[in-house]
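A.B. asks: When you get a sec, could you give me coordinates for this:
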Amino acid sequence: MIDQVRPADLAAWFAQEGDAPAVLLDVREPWELQTASVTPQGFALVAIPMNEIPARVAELDPGLRIACLCHHGARSQRVAAFLSQNGFADIANVAGGIDAWSAQHDASVPRY
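C.D. replies: Presented below is the predicted three-dimensional model:
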């Protein structure tokens, strides 16, 4: 099962592993990143578009805690499931995506 984590709860989800490095994997397209993006605070931000994940999965460390982010949560859920099926143990989906991030957590992030 993939954890569904609200943007406001993401820091707590990452912190469950103590000081272990954590990654927010943004799977949106480059134009979306230019439109709206999050500022990493206590985690690394890695951007790999969803369609490139299978070819670039080796760039991700399966030992890290990874939360996946997209616009509303559907693409990131698919990526989280793919990672889970490929040996990644600590995976979550950011429920509601960057749209929820803006609405619930950081209003300075533009909505689109």
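
A.B. asks: CA atoms for contacts and neighbours, from now on please.
C.D. replies: Will do.

A.B. asks: ok, which stretches of the protein are helices?
C.D. replies: 10-15, 30-35, 53-56, 74-85, 97-100 (DSSP state H).

A.B. asks: Quickly compare these and say which is most buried.
C.D. replies: For the helices of the chain, the largest average neighbour count (mean count of other Cα atoms under 10 Å) is found in helix 97-100, namely a mean of 24.

A.B. asks: Next, the second sequence, to be compared with the first:
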Amino acid sequence: MSEQQWQVITPHEVQEKLKYTSKTQFIDVREAEEYAAGHIGGTKHIPLSELAQRANEIKPNEEVVCICRSGNRSAKACEFLVSIGYTNVKNMIGGILEWNGKPLRKTNWG
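C.D. replies: Model (predicted):
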């Protein structure tokens, strides 16, 4: 088993980055229903199931933070991004379940 090639970031650290940086890309890899039910403002929605087809939407030369419900799918997203050459990738540990920042935004589709 190879060594993990990405870093972890806490929900609190993500909260701080959302306030102070514009260079970080926050990618929510949950499914559409989960994202619609509530997501962190400022995130881009690319479900894990679509990541391989939509990776070109993520700038490879900027920091990428992957977010999911608990941290498992986002770890898979990090693994995939590293495998295709991304070098500054982080997984938000604990996922949305650990988020206690600004209220989650809901998306009204339909």
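
A.B. asks: And the contacts of stretch 95-109 of the first structure?
C.D. replies: 4-8, 36-38, 69-73, 76, 110-112 (Cα atoms under 8 Å, 6 or more residues apart in numbering).

A.B. asks: ok, now which ones touch the residue nearest the centre of the second structure?
C.D. replies: With distances taken as Cα atoms, centre = their mean, C66 lies nearest the centre of the second structure, 2.1 Å away. Contact analysis of C66 of the second structure by Cα under 8 Å, 6+ apart lists F26, I27, D28, V29, S74, A75, A77, C78, V89, K90, N91, M92.

A.B. asks: With respect to L18 of the second structure, which of these is nearest?
C.D. replies: Closest approach between those and L18 of the second structure, by Cα to Cα: F26, at 8.8 Å.

A.B. asks: give the contact list for that closest one.
C.D. replies: G42, T43, K44, V64, V65, C66, I67 are the contacts of F26 of the second structure under Cα under 8 Å, 6+ apart.

A.B. asks: Trace the last one over to the first structure, please.
C.D. replies: This points to I67 of the second structure. I67 of the second structure maps onto L69 in the first structure, with residues paired by TM-score structural alignment.

A.B. asks: Tell me how far its match lies from L25 of the first structure.
C.D. replies: As judged by Cα to Cα, to the nearest Å, L69 of the first structure and L25 of the first structure stand 6 Å apart.

A.B. asks: do the same with M1 of the first structure
C.D. replies: In this view, M1 of the first structure and L25 of the first structure are 18 Å apart by Cα to Cα.

A.B. asks: if you count what's nearby, which of these two comes out ahead?
C.D. replies: The neighbour comparison of M1 of the first structure against L25 (other Cα atoms under 10 Å) goes to L25, with 25 against 8.

A.B. asks: What's the match for that one in the second structure?
C.D. replies: Checking TM-score structural alignment: L25 of the first structure goes with I27.

A.B. asks: for A89 of the first structure, same thing?
C.D. replies: The alignment partner of A89 of the first structure in the second structure, by TM-score structural alignment, is T87.
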